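Trainee: Sequence and predicted structure below; questions after.
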Amino acid sequence: MKIGIDILGVDEPGRIINFVNSYDDNEVEFYVYGLEENLDKITKTKNIVKNVCTEEVLMSDDAARVHRKKKDASMIRMLSDLNNDIIDVAISGGSTGAFMASSLFMLGRIEGISKPGLASLLPTSSEHKFLLTDLGANVEAKSDDLVNYAKLGQLYMKYIYKIDEPSVALLNVGVEETKGNKVYKEAHKMIKEEVANFKGNIEARNILEHRFDVVIADGFAGNILLKSIEGVASSLGAMIKGIFLKNFRTKISALLVRKGIKAFKKKFDYSEYGGAFLLGIKKPSIKVHGSADENALYYAVQQAKQIHKTKLYDIMIETMEKGEQK
């Protein structure tokens, strides 16, 4: 398969270059997009196609118009190749707004989808993961959008993680059907009617207990939840480290529980959960953190391989356009 990787717009392009140079998989051919000075640092020649670009998408660029104003930017060239079937999946760590808007405009929406959602896997207290969407693509979603997120999220968990009938919950301020604003109350009723194995509302405090496989929210609530989880995990990690480094005795204690601390840190390491991806567009584009390291890129590529091998986006298009669910 052919995977596009955008070198530009990230904190450290050298990490992507190191990853590309060291990655060894005969199943994957990388199409790498960047400035000539970046591409010259890629010494690997097997399964590599270099695409020299003259522009870069900046954080200050108008996200909604960058695909028209910077047609030779690495991100835009990569998405154009994805749209023209030159590559199978696109990966970028550049501007999230520009990547989402350009993916939407250049790749097109699945019929019946008005607002694609941004989705990502998150850890739980068990060994299982759950899918959360929307993470911030649409801060003012309608009830129809939440229903579509539920359907698309189920398809992802079914075909990528082989869960026959993924459970779905709606993030809300209470578990009762009557809780929430007008959009959420209406969405609850619609999801209950249209989506199999809908379990009702879930409160944020229970989100990491792996009660459900897919959790749905509008982009405002979903983004706040995501950043809260990341912030709490980071703060807890720092607090635990501070406790065990307090004095000689605590340092000795740290040696005894070192494996447990490493396991905790690993569970909440975002780099091992792949990237965020847009649900509702016709072709797969994956967004990784701008600070993504080689480990994060590795898992994003594994995610891209799974999506391609399962023909997930073809399934999504067929299912949503034919209305074949529940």
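Mentor: Right, received. Where do you want to start?

Trainee: switch to C-alpha atoms for all contacts and neighbour counts from now on
Mentor: Fine.

Trainee: And the helices in this protein?
Mentor: Listed in chain order, the helices found in the chain under DSSP state H are 13-22, 36-39, 66-69, 74-83, 96-107, 143-160, 182-194, 219-244, 248-256, 258-267, 294-309, 312-322.

Trainee: Of those, which stretch is the most buried?
Mentor: Mean neighbour count, computed with mean count of other Cα atoms under 10 Å, is highest for helix 74-83 among the helices of the chain, reaching a mean of 25.

Trainee: That one vs helix 96-107, what angle?
Mentor: On the basis of axes from the mean of the first three to the mean of the last three Cα atoms, to 10 degrees, helix 74-83 is oriented at 30 degrees to helix 96-107.

Trainee: And helix 74-83, what does it pack against?
Mentor: Using 3 or more Cα pairs under 8 Å, 6 or more residues apart in numbering; DSSP states H and E as the contact definition, the elements that helix 74-83 packs against are strand 2-6, strand 29-34, strand 89-92, helix 96-107.

Trainee: Let's have those in TSV, adding distance to Phe264.
Mentor: Below are the helices and strands packed on helix 74-83 laid out as TSV (distance: least, Cα to Cα, whole Å):
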stretch	distance to Phe264
strand 2-6	30
strand 29-34	33
strand 89-92	28
helix 96-107	28
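
Trainee: For Asp62, which of those is the nearest?
Mentor: helix 96-107 (7.5 Å; Cα to Cα).

Trainee: next one: that closest one to chain centre, how far?
Mentor: In terms of Cα atoms, centre = their mean, to the nearest Å, the gap separating the centre of helix 96-107 from the centre of its chain is 14 Å.

Trainee: take the one below as the second:
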Amino acid sequence: MRIAIDAMGGDHAPDVVVAGALEAAREWSDTKVILIGDASRIEPLIAQAGAKPANLEIRHAAEIIEADDEPVKAVRRKKDASMVVAGRMVHEQEADAMISAGNTGALMTTGLLVVGRIKGIERPALAPMIPSIDGKGMLALDLGANMDATAEQLLQYAIMGSIYRKKVHGIEKPSVGLLNVGTEAMKGNELTKAAFPLLEQAPIHFIGNVESRDVLRGPCDVLVCDGFAGNIMLKSVEGAASVIFSAMKTEFMRNLATKLAALVLKPGLTRFRHSFDYSEHGAAPLLGINGLLLKSHGSSDAKAIKNAVRQARIAVQNDLVKSISTEISNGREL
């Protein structure tokens, strides 16, 4: 198994990317980890960490796609950018998967222009895990790859999300919900009203509409929405979690009594915080691309990069891309 990693993508690249790749290479000796980027910056970081694992490879790429680059122009003009080279390796089957914490729009463009879509998929979808209070999490798509969607595209998202949960997370019959403003079948805008009957008739376990206030309770295994609503929901959840944890810290540090209370509650609070930690999930797959592409959070640390490799390994082992292609082509029941 060969996993290509964009070493230059992300807020803290290449340092944390190299550190995470090293951890992954040392843990999974059966996987070749290929770091793509500026070799003059990558090699010293590896040397500082000790002996280079035999299954770690460096592929030099002279250019970098920056966070503020216009995605389409950057991918077309920067042919030797680390992200583009990684995508080309997937397309040419030199790598079984690629991971990047870089520019999301550029990764989407790399998927479309360099790797290509799965036949039958109109638009790929970004599918991160949303934390839930039960610790199981919920796959949500699309959360920002496309701002708009049609009812038919939401149906495709539901099918791809179901396959991902089954193949990667081992859920035999994933439940699917549609993000909406009410639980009644006829609630919502024109998009959700048109999508509802399509999802009802699809070969998936559709449970109906889901309101955003219930998202953190984990009402379903897969949540379907357009990228505009989904991205707003995601950032609202992230912002709320950040404010809550900050407020709790302030309260617990207020005086001696609250500090003692915090000490007693620390194990439970730590578990609660971990359930909202993006690094536990590692990366979000870009589903619908004819190759395995995973998007790590821009502020990923080494742990998140390592966990992204773990995710990629599971997806490759379970033939995720082939499974989606087959289901979309044949329309068989999941």
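Mentor: Sure, I can see it. These numbers come from a predicted model, not from an experiment.

Trainee: Let me see the TM-score of these two.
Mentor: Once the chains are overlaid, their TM-score stands at 0.97 when taken by TM-score structural alignment, normalised by the length of structure 1; 326 aligned residues with a Cα RMSD of 1.2 Å.

Trainee: thinking again about what came up before, out of the helices and strands packed on helix 74-83 of structure 1, which gets nearest to Asn21 of structure 1?
Mentor: Checking the helices and strands packed on helix 74-83 of structure 1 against Asn21 of structure 1 by Cα to Cα gives strand 29-34 as the closest, at 10.4 Å.

Trainee: For the closest one, name the packing helices and strands.
Mentor: Secondary-structure packing of strand 29-34 of structure 1 (3+ Cα pairs under 8 Å, 6+ apart): strand 2-6, strand 48-52, helix 74-83.

Trainee: so what corresponds to His289 of structure 1 in structure 2?
Mentor: Using TM-score structural alignment as the criterion, the counterpart of His289 of structure 1 in structure 2 is His297.

Trainee: got it, and Ile307 of structure 1?
Mentor: Aligned by TM-score structural alignment, Ile307 of structure 1 pairs with Ala315 of structure 2.

Trainee: So the counterpart of Thr96 of structure 1 in structure 2 versus Leu216 of structure 2, what's the distance?
Mentor: For Thr96 of structure 1, the equivalent position in structure 2 is taken to be Thr104, counting by TM-score structural alignment. According to Cα to Cα, to the nearest Å, Thr104 of structure 2 and Leu216 of structure 2 sit 24 Å apart.

Trainee: And for Glu333 of structure 2?
Mentor: The span separating Glu333 of structure 2 from Leu216 of structure 2 equals 29 Å under the rule Cα to Cα.

Trainee: what about those two, which has more around it?
Mentor: A side-by-side neighbour count of Glu333 of structure 2 and Leu216, using other Cα atoms under 10 Å, places Leu216 first with 17 against 9.

Trainee: Surely the more buried one is in contact with Met129?
Mentor: No - in this structure, Leu216 of structure 2 sits apart from Met129 without contact. The criterion is Cα atoms under 8 Å, and the distance is 11.1 Å.

Trainee: picking up where we left off before, from the structure, what's the count of residues near the match of His289 of structure 1?
Mentor: Using other Cα under 10 Å as the criterion, the residues surrounding His297 of structure 2 number 23.

Trainee: now what about stretch 121-140 of structure 1, what contacts it?
Mentor: Residues external to stretch 121-140 of structure 1 that are found in contact with it (Cα atoms under 8 Å, 6 or more residues apart in numbering): 100, 115-120, 149, 153, 157, 207-210, 212-223, 226, 267-268, 270, 273-274, 276.

Trainee: likewise stretch 152-162 of structure 1?
Mentor: When contacts are taken as Cα under 8 Å, 6+ apart, the neighbours of stretch 152-162 of structure 1 outside the stretch itself are 131, 133, 163-168, 213-214, 279-280, 306-307, 310, 312, 316.

Trainee: In structure 2, point out the residues matching that stretch.
Mentor: Stretch 152-162 of structure 1 corresponds to residues 160-170 in structure 2, going by TM-score structural alignment.

Trainee: can you check stretch 114-129 of structure 1 too?
Mentor: Stretch 114-129 of structure 1 corresponds to residues 122-137 in structure 2, going by TM-score structural alignment.

Trainee: Please state the offset of the matching stretch from the chain centre?
Mentor: When C-alpha coordinates are averaged (Cα atoms, centre = their mean), stretch 122-137 of structure 2 and its chain have centres 8 Å apart.

Trainee: what's the span of it, first residue to last?
Mentor: Across its full length, stretch 122-137 of structure 2 reaches 27 Å between end residues, using Cα to Cα.

Trainee: Give me the buried positions along that stretch.
Mentor: Residues of stretch 122-137 of structure 2 classed as buried by neighbour count (16 or more other Cα atoms under 10 Å): 123-132, 135, 137.

Trainee: Repeat that for stretch 38-52 of structure 1.
Mentor: Those buried within stretch 38-52 of structure 1 under the rule 16+ other Cα under 10 Å are 38-39, 42, 48, 50-52.

Trainee: what's stretch 65-83 of structure 2 in contact with?
Mentor: When contacts are defined by Cα under 8 Å, 6+ apart, stretch 65-83 of structure 2 is touched by residues 6-9, 36-37, 60-64, 84-85, 100, 102-103, 105-107, 109-110.

Trainee: Quick check: Gly299 of structure 1 touching Asp269?
Mentor: Just so we're on the same page, residue 299 of structure 1 is Tyr rather than Gly. No - using Cα under 8 Å, Tyr299 of structure 1 is not in contact with Asp269; the gap is 11.6 Å.

Trainee: on that earlier part again, residue contacts, the closest residue to the match of Thr96 of structure 1 other than its chain neighbours?
Mentor: The spatial neighbour of Thr104 of structure 2 that comes closest, neighbours along the chain excluded (Cα to Cα, 6 or more residues apart in numbering), is Lys295 at 7.2 Å. When contacts are counted by Cα under 8 Å, 6+ apart, Lys295 of structure 2 is found next to 99-102, 104, 107, 283-286.
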